[in-house]
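> sequence plus predicted model, see below.
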Amino acid sequence: MLRRSLAILPFAAPGLLPRAVGAQSAPFPSRPVRIVVPFAAGGTADVLARLVGERLSAKWGQQVIIDNRPGAGGNIGAEQVARAPGDGYTLLLGTIGIHAASSIYSKLPYNPDTDLAPVTVLAEMPNAIIVHPSVPARTLRELIELARQRPGGLTFGSAGSGSSTHMAGELFMQVAGVRMVHAPYRGSAAALNDLVAGSIQVMFENVPTVPPLAQAGNVRVLAVTSAEPVSALPDAPPATQAGLPDYVATAWMTLAAPSIVPVPLLQRLNTDTVAVLNEPAIQQRLTQLGALKRGLSVEESRRFFAEETQKWTRVIQTADIRVN
């Protein structure tokens, strides 16, 4: 286990500072900042981390390094951040799987509820229900009927157990009353590769990575999982209008820090990140990706985590999902 230490900041509360450290230090950030993306490069989390990281780097005048650490549904990278020093130089691109669906695991070597603190909720986005072109379903209703005719005959891939793409699939099966086989991957990019190759048949993928694949004819988009249409996929109807009126499943991405980061520094990280999200160019890019900018405060993010945890815990319990 890494030894934790708190960097002295000019605005940090004295009671939060270790006595062994001297009284002088450079203002934050005085060296590169690392954002750990707990999934492989190429997925939505990676795309968003690089977008935000580039603008934070320009704002801070320091390099922001994107560090992909995939594995265990995002928990390998998340644990590294949870165990990192509380100096603000190691941050996490978090997801539903880390912050709201951790009950899927019978045991974890860290506690995401107490070892990680939200900086902000960056963005929320629907998923796209996509299939390999060989699947004989051209609408969502046809996919549901096909899955009913072939219980367990279709396989849906995800970014990992407990990820938003997994949870969207589980909720879909519960609402539609169908059964498919779940295939977890080490990130969406690997799952998409197998979907394009035809090794799996279905995915509930975050919208930002889907348009290029759809335009190339590599996948067929049947619907989006929001209540409203998505500009990035204008021909895809919302699932609520395409056969599942009670099915809404949005994904969301966060910026998080070790919970031992002092409150003033956490607030500084929030202020700077929200300022970046409010830049017109960033908002335009998020819209192009099919994502909705959030930029919540620290306290709003905590409440959001609690509400989403309740929602997805119910899905996990209903499906009796457990990962050892």
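Yes, it's here.
> from now on I want contacts and neighbour counts done on CA atoms only, so please keep to that.
Fine.
> can you give me how far the lengthiest strand in the chain is from the chain middle?
The residue-count maximum for a strand in the chain (DSSP state E) belongs to strand 116-131. In terms of C-alpha atoms, centre = their mean, to the nearest Å, the centre of strand 116-131 is set 5 Å apart from its chain centre.
> and if you look at stretch 145-161?
Using C-alpha atoms, centre = their mean, the offset of stretch 145-161 from its chain centre is 22 Å.
> now swap in stretch 200-214 and tell me
15 Å.
> distance between the ends of it?
16 Å (C-alpha to C-alpha, to the nearest Å).
> outside of it itself, list whatever touches it.
With contact meaning C-alpha atoms under 8 Å, 6 or more residues apart in numbering, stretch 200-214 is reached by 43-44, 125-132, 135, 154-158, 165-166, 168-169, 188, 192, 194-195, 219-221, 232-233, 251, 289-291.
> apply 6 Å and report the result again.
127-132, 155-157, 165, 219, 289-290 (C-alpha atoms under 6 Å, 6 or more residues apart in numbering).
> go through those and name the one nearest Leu269.
Closest approach between these and Leu269, by C-alpha to C-alpha: Leu289, at 24.1 Å.
> in contact with that closest one, which residues?
Applying C-alpha under 6 Å, 6+ apart to Leu289 gives the contacts Pro208.
> where's it relative to Gly97, distance?
Leu289 sits 21 Å away from Gly97, taking C-alpha to C-alpha as the criterion.
> need the contact list for the residue most central in space within the chain.
By C-alpha atoms, centre = their mean, the chain has its centre lying nearest to Thr95, at 2.9 Å. Counting by C-alpha under 6 Å, 6+ apart, Thr95 touches Met253.
> here comes the other one, which I'd like you to weigh against the first:
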Amino acid sequence: MSILKKALGSDIVRAGLVIACAAAAALVLPQAARAQAFPSKPITIVVPYPPGGTTDALARLMQEPLQKQLGQVVLIENRPGASAVLGTKLVARAPADGYTLLFPNNGLVISPLVSKEASYAPLKDFVPVSLVSLQPMVLVINSAVPATTTQQFIDYAKARPGQIEYASAGPASFGQLSSELFARRSGIKLVHIPYKGQAPTTQAVLTGEVKMLLSTTSPQLNGFVKEGKLRMLGTGSPQASVLAPGAVPLNQTLPNFNLEVWFGLLAPAGTPRDVVTRLNDAIVKVLAQPEIKTSFEQAGALAASSTPEQFGARIAEEYANWTTVVKEAGIKPE
């Protein structure tokens, strides 16, 4: 009888193991099949800005090599409006299957802090896929200002509180927030002069309407510096950047002070992890290609991939930092 019980017990154990293995396989197989199948149709990358800008240009530079990596058509769809809010909300409401992606910049983090229309949460409504590019902010001044270093400019501004004007592309723009942060870290008081867009800000500092500008790098801006029409004092990149020739990192004067515009790829919240991994792998491989690095640099940006976790940490840190800046600057959502 005991032998029979042992035999039955062994059979039951074996049966249990078979069932457990089958159950585990049932859980794993759909994920494996989904990862292998994705993508099985075209992918749309939504750029929440008009055609022709840096964000749009970088997305289109990635388009063809990304198609080759994924084996599917990649469509670039411009959905501008309400300072990128319209396109961003469109992707937030899209199916979480990896076929509709968002390609924003830092505006993803800033808009919810300054716009009532931005009824989305960057850390809740999206899942990071990868950082794509970095573009350092640079500190430039009118050539008539008697300063050749960041510290000399800070000293000059401290001696003239409320007399140093700076330009930005508009209220609550990245340029304004960056300049307010610079002023607070430096202990100086600046006067904000808003303009409609980036091009007029460069003209303003050229003519002397304003004395200072924190702006993204560009071949045009570098040209004015080379000609001596503007003076570049520093770059917001952690180290010296090829995009800002000769500029000293601002963090050498203001420790841990880094200012960079980022561009990245995100998916709607709830997108399966294996799909995010597949997309991240493709992005990393594309951005590692020498020709893509060169094309990005010619567009005034650096190719820079990351893991989803690294990109998510960057978004979280910036959200906390800009929340403080907006509050201290007294900027109210409009």
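Great, that's in hand. All values reported here derive from a predicted model rather than from experimental measurement.
> ok so, going back, give me the mean deviation of the longest strand of the first structure from the second structure.
Strand 116-131 of the first structure differs from its equivalent in the second structure by a mean of 1.9 Å after superposition (mean C-alpha distance after the TM-score superposition for the first structure).
> give the other helices and strands that that strand contacts.
Strand 116-131 of the first structure sits against strand 202-206, strand 220-224, strand 250-258, strand 292-293, helix 298-319, with contacts defined as 3 or more C-alpha pairs under 6 Å, 6 or more residues apart in numbering; DSSP states H and E.
> hmm, who's touching it?
By C-alpha under 6 Å, 6+ apart, strand 116-131 of the first structure touches 82, 201-207, 219-226, 250-259, 270, 291-298, 301.
> which among the residues you listed count as buried?
Using 16 or more other C-alpha atoms under 10 Å as the burial test, the contacts of strand 116-131 of the first structure include 82, 201-207, 219-226, 250-259, 270, 291-298, 301 as buried.
> including distance to Arg34 of the first structure, could the helices and strands packed on strand 116-131 of the first structure go into JSON lines?
Formatted as JSON lines, those follow (distance: least, C-alpha to C-alpha, whole Å):
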{"stretch": "strand 202-206", "distance to Arg34 of the first structure": "24"}
{"stretch": "strand 220-224", "distance to Arg34 of the first structure": "33"}
{"stretch": "strand 250-258", "distance to Arg34 of the first structure": "11"}
{"stretch": "strand 292-293", "distance to Arg34 of the first structure": "22"}
{"stretch": "helix 298-319", "distance to Arg34 of the first structure": "20"}
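> now the strands for the stretch 51-200 of the second structure?
Here the stretch 51-200 of the second structure has its strands, by DSSP state E, counting those that start in this stretch, at 74-78, 100-102, 126-142, 164-168, 190-194.
> tabulate the ones you listed (a markdown table), appending mean neighbour count and distance to Asn251 of the second structure.
Shown next, in a markdown table, are the strands of the stretch 51-200 of the second structure (neighbours: other C-alpha atoms under 10 Å; distance: least, C-alpha to C-alpha, whole Å):
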| stretch | mean neighbour count | distance to Asn251 of the second structure |
| --- | --- | --- |
| strand 74-78 | 19 | 36 |
| strand 100-102 | 25 | 31 |
| strand 126-142 | 26 | 12 |
| strand 164-168 | 23 | 20 |
| strand 190-194 | 19 | 20 |
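> now render these as JSON lines, adding distance to Phe224 of the second structure.
Below are these laid out as JSON lines (distance: least, C-alpha to C-alpha, whole Å):
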{"stretch": "strand 74-78", "distance to Phe224 of the second structure": "31"}
{"stretch": "strand 100-102", "distance to Phe224 of the second structure": "34"}
{"stretch": "strand 126-142", "distance to Phe224 of the second structure": "10"}
{"stretch": "strand 164-168", "distance to Phe224 of the second structure": "17"}
{"stretch": "strand 190-194", "distance to Phe224 of the second structure": "21"}
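> tell me which of these sits nearest to Ala157 of the second structure.
Comparing the strands of the stretch 51-200 of the second structure by C-alpha to C-alpha, strand 164-168 comes nearest, at 6.4 Å.
> and of the strands of the stretch 51-200 of the second structure, who's closest to Gln151 of the second structure?
Using C-alpha to C-alpha as the measure, strand 126-142 is the one of the strands of the stretch 51-200 of the second structure that comes nearest Gln151 of the second structure, at 11.8 Å.
> what about the closest one, distance to the chain center?
Relative to the centre of its chain, strand 126-142 of the second structure is centred 6 Å away, using C-alpha atoms, centre = their mean.
> and if you look at stretch 298-305 of the first structure?
Worked out by C-alpha atoms, centre = their mean, stretch 298-305 of the first structure lies 15 Å from the chain centre.
> now swap in stretch 132-140 of the first structure and tell me
Worked out by C-alpha atoms, centre = their mean, stretch 132-140 of the first structure lies 26 Å from the chain centre.
> give the buried residues for that stretch.
For stretch 132-140 of the first structure, a neighbour-count test (16+ other C-alpha under 10 Å) marks His132, Pro133, Ala137, Thr139, Leu140 as buried.
> returning to that earlier point: just put the contacts of stretch 200-214 of the first structure in TSV and tack on distance to Pro14 of the first structure.
As requested, the contacts of stretch 200-214 of the first structure are exported to TSV (distance: C-alpha to C-alpha, whole Å):
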residue	distance to Pro14 of the first structure
Asn127	45
Ala128	48
Ile129	51
Ile130	53
Val131	56
His132	58
Thr155	55
Phe156	51
Gly157	49
Thr165	43
Val219	56
Leu289	43
Gly290	43
